[in-house]
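**Q** Mind looking at a prediction? Sequence and model below.
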Amino acid sequence: MGGVQAKPNAEQRGHAAHIRQMDDNNRATTGQNMLQQQDRQFCNRIIHDPDTNHSPKYDQHLNSLKKQHYPPSPP
């Protein structure tokens, strides 16, 4: 059979949902958005994408958001 199987995008959805939740929490506590509107819409597209396979088209921007908004890992 062979072939390449796509990696499920649960990880992509999880990261997008986490970033969006951080935005929700920031808005609730400070009254200010953490994400720009287009970044929040991007996260929503990933979360609600009906395709359950890994979507490379999301990787570059999602990785950029992770670097920008995730706290640094401890050494």
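**A** Perfect, I can see it now. Residues are numbered from 1 along each chain as shown.
**Q** rest of the way, CA atoms for contacts and neighbours
**A** Will do.
**Q** Now do the same for Gln12: helix, strand or coil?
**A** Of the three states, Gln12 takes helix according to DSSP: H, G, I helix; E, B strand; the rest coil.
**Q** Assess the claim that it and His48 are in contact.
**A** No: using Cα atoms under 8 Å, Gln12 is not in contact with His48; the gap is 11.2 Å.
**Q** Which elements pack onto the host helix or strand of His61?
**A** His61 is part of helix 59-69, with elements assigned from DSSP states H and E. Secondary-structure packing of helix 59-69 (3 or more Cα pairs under 8 Å, 6 or more residues apart in numbering; DSSP states H and E): helix 10-30.
**Q** A further structure is provided below for comparison with the first:
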Amino acid sequence: MEINKFRNLAVNKTFVAGARKLKVSESGEGCQGCCFDSTYGSFCDDLVKHRIIPYCSCKSRADRKNVIFVEV
């Protein structure tokens, strides 16, 4: 998959990060409910940088939506 398409993966789409299948879900604001929230905290930028997870902030995403990642 092209990197820009992955970084802006659409809401309700799924992807694999390691051994976890994750779904992109629209959120209000912040990281509450994200599977990376309590585990990784401020390391999410590194996960994006290394192409492990898509963008989650509305400031970075092409669709301007805040999203979280939920394990499915």
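**A** Great, that's in hand. These figures come from a predicted structure and were not determined experimentally.
**Q** Would you mind reporting the TM-score between them?
**A** Taking TM-score structural alignment, normalised by the length of the second structure as the basis, the two superposed chains have a TM-score of 0.24; 38 aligned residues with a Cα RMSD of 4.7 Å.
**Q** quick one on the thing from earlier: just want to know which of Gln12 and His48 of the first structure has more residues nearby.
**A** Each of Gln12 of the first structure and His48 has its neighbours counted (other Cα atoms under 10 Å); Gln12 has more, 21 against 10.
**Q** Would you check how far apart that one and Thr30 of the first structure are?
**A** Computed as Cα to Cα, to the nearest Å, the Gln12 of the first structure to Thr30 of the first structure distance reads 27 Å.
**Q** Kindly report the same for Arg45 of the first structure.
**A** Distance from Arg45 of the first structure to Thr30 of the first structure, counting by Cα to Cα: 25 Å.
**Q** out of these two, which sits in the busier spot?
**A** Remark: of Arg45 of the first structure and Thr30, Arg45 carries more neighbours, 14 against 9, as counted by other Cα under 10 Å.
**Q** Find the helix or strand that the more buried one is a member of.
**A** Using DSSP H and E, Arg45 of the first structure falls within helix 37-48.
**Q** Same question for Lys23 of the second structure.
**A** In this assignment (DSSP H and E), Lys23 of the second structure forms part of strand 20-26.
**Q** who does that strand touch, helix- and strand-wise?
**A** Contacts defined by 3+ Cα pairs under 8 Å, 6+ apart place strand 20-26 of the second structure against strand 14-17, strand 67-71.
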